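Enquirer: no sequence on hand, only this structure:
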């Protein structure tokens, strides 16, 4: 009987240790995942500079935004269009996942086609398809800063 009790005690202790080890490894894995997510969030911040004014923006977590980020810093002369957006053609195409958003929001940063970067400074309805790249966090004043005509805009990781 004594041998059975020792065997059962040994088995229970072993199972407890295995469970404890599994929990510790899971906690370490989760901590690494949380750290990577935090680092990923930090790299998703974008600074948009127009003249002496800067705006912060957040990039989407998609292939288009990642490919755009790899090309930064980037200064483009953006052309006025329709009194609601500035656009510039990129040298290289980016991956696309176009859809019709229905409504464009002030501060949206999108890709039209595969190589036209568009920064919107007014909210309006649209029937066109775009791929989301990011969004200006606080677009107030964007209309006044962009004004009319062409303008140089710098995009860089913040």
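Expert: Arrived safely. Quick caveat, the model's predicted, so the values are computed rather than measured.
Enquirer: C-alpha from now on. contacts and neighbour counts both.
Expert: OK.
Enquirer: tell me how many other residues surround residue 68.
Expert: Residue 68 is flanked by 21 other residues according to other C-alpha atoms under 10 Å.
Enquirer: just the strands from this protein, written as ranges.
Expert: Using DSSP state E, the strands of the chain run over residues 45-50, 53-59, 74-81, 85-89, 103-104, 108-112, 116-120, 124-125, 131-136, 151-157.
Enquirer: report the buried residues of the third one.
Expert: For strand 74-81, the neighbour count (16 or more other C-alpha atoms under 10 Å) marks 78, 79, 80 as buried.
Enquirer: contact partners of it?
Expert: 86, 87, 88, 148, 149, 150, 151, 152, 153, 154, 155, 156 (C-alpha atoms under 8 Å, 6 or more residues apart in numbering).
Enquirer: by how many degrees do it and strand 85-89 diverge?
Expert: Here strand 74-81 runs at an angle of 130 degrees relative to strand 85-89 (axes from the mean of the first three to the mean of the last three C-alpha atoms, to 10 degrees).
Enquirer: and here is the other one:
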């Protein structure tokens, strides 16, 4: 190979791989959750919701609006699912899933009560308090009306059923 070709080939590879890298802001609209009552059809700037999820905790039932992303698609393939979620930090319930899900983690800055997220690739987290965070999560969805969620979850481990509506 000629010396010129040997120099150009690595430069072309670097250039092409830089074009393939995603440079979007991780907190784009596809990762944000609109206020309850908004739909993608009513406002095209909102994310597309693929389905809604029913979450049963004891005698309480909550509805989650799910995002349309690969993590949610993989999670829905495992439903219905009844799991025991453990308490952590007085603000969340979590469970380690038996297998990994696709991720698209970003730092949300503020966790909202009712957020359903994935920590790492296999830890499902349901938050029942609002707080600031420096951790990175993959957004799955949000409970439409988290009123009564903290009470339903309590402060101990709790069985929770996730199923599509």
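Expert: Perfect, I can see it now. None of these values were measured; they are calculated from a predicted model.
Enquirer: one step back: possible to save the buried residues of strand 74-81 of the first structure as CSV with distance to residue 64 of the first structure?
Expert: CSV is the format used below for the buried residues of strand 74-81 of the first structure (distance: C-alpha to C-alpha, whole Å):
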residue, distance to residue 64 of the first structure
78, 19
79, 21
80, 23
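Enquirer: which of the residues you listed lies closest to residue 71 of the first structure?
Expert: residue 78 (16.4 Å; C-alpha to C-alpha).
Enquirer: what do we get in the second structure for that closest one?
Expert: Using TM-score structural alignment, the partner of residue 78 of the first structure in the second structure is residue 85.
Enquirer: what of residue 121 of the first structure?
Expert: Under the alignment (TM-score structural alignment), residue 121 of the first structure pairs with residue 128 of the second structure.
Enquirer: dump the residue contacts of that match.
Expert: By C-alpha under 8 Å, 6+ apart, the contact set of residue 128 of the second structure is 91, 92, 93, 112, 113, 114, 115, 146, 149, 150, 153.
Enquirer: quick check: the farthest pair among the residues you listed?
Expert: Counting by C-alpha to C-alpha, the most remote pair of the contacts of residue 128 of the second structure is 112 and 153, 15.4 Å apart.
Enquirer: the two: who's more crowded?
Expert: Counted by other C-alpha under 10 Å, residue 112 of the second structure and residue 153 do not tie: residue 153 has more neighbours, with 23 against 18.
Enquirer: ok, residue 145 of the second structure - how many residues close by?
Expert: 14.
Enquirer: now do the equivalent of it over in the first structure against residue 73 of the first structure, distance only.
Expert: The pairwise alignment with the first structure assigns residue 145 of the second structure to residue 138, based on TM-score structural alignment. Going from residue 138 of the first structure to residue 73 of the first structure by C-alpha to C-alpha, to the nearest Å gives 21 Å.
Enquirer: next, count neighbours for residue 109 of the second structure.
Expert: 13.
Enquirer: corresponding residue for it in the first structure?
Expert: So residue 109 of the second structure corresponds to residue 102, using TM-score structural alignment.
Enquirer: list the contacts for that match?
Expert: 125, 126, 127.
Enquirer: stretch 17-34 of the second structure maps to which residues in the first structure?
Expert: The aligned range for stretch 17-34 of the second structure is empty, by TM-score structural alignment.
Enquirer: any idea how far residue 107 of the second structure is from residue 156 of the second structure?
Expert: From residue 107 of the second structure to residue 156 of the second structure the distance is 27 Å (C-alpha to C-alpha).
Enquirer: which of the two has more residues huddled nearby?
Expert: Set residue 107 of the second structure next to residue 156 and count neighbours by other C-alpha under 10 Å: residue 107 wins out with 15 against 11.
Enquirer: was I right about that one contacting residue 119?
Expert: No: using C-alpha atoms under 8 Å, residue 107 of the second structure makes no contact with residue 119, being 10.7 Å away.
Enquirer: shared neighbours, those two?
Expert: Joint contacts of residue 107 of the second structure and residue 119 (C-alpha under 8 Å, 6+ apart) are 136, 137.
Enquirer: quick one: residue 77 of the first structure and residue 155 of the first structure, what's the gap?
Expert: Residue 77 of the first structure sits 11 Å away from residue 155 of the first structure, going by C-alpha to C-alpha.
Enquirer: what about residue 148 of the second structure, how many residues nearby?
Expert: Based on other C-alpha under 10 Å, the number of other residues close to residue 148 of the second structure is 12.
Enquirer: swap in residue 96 of the first structure?
Expert: 19.
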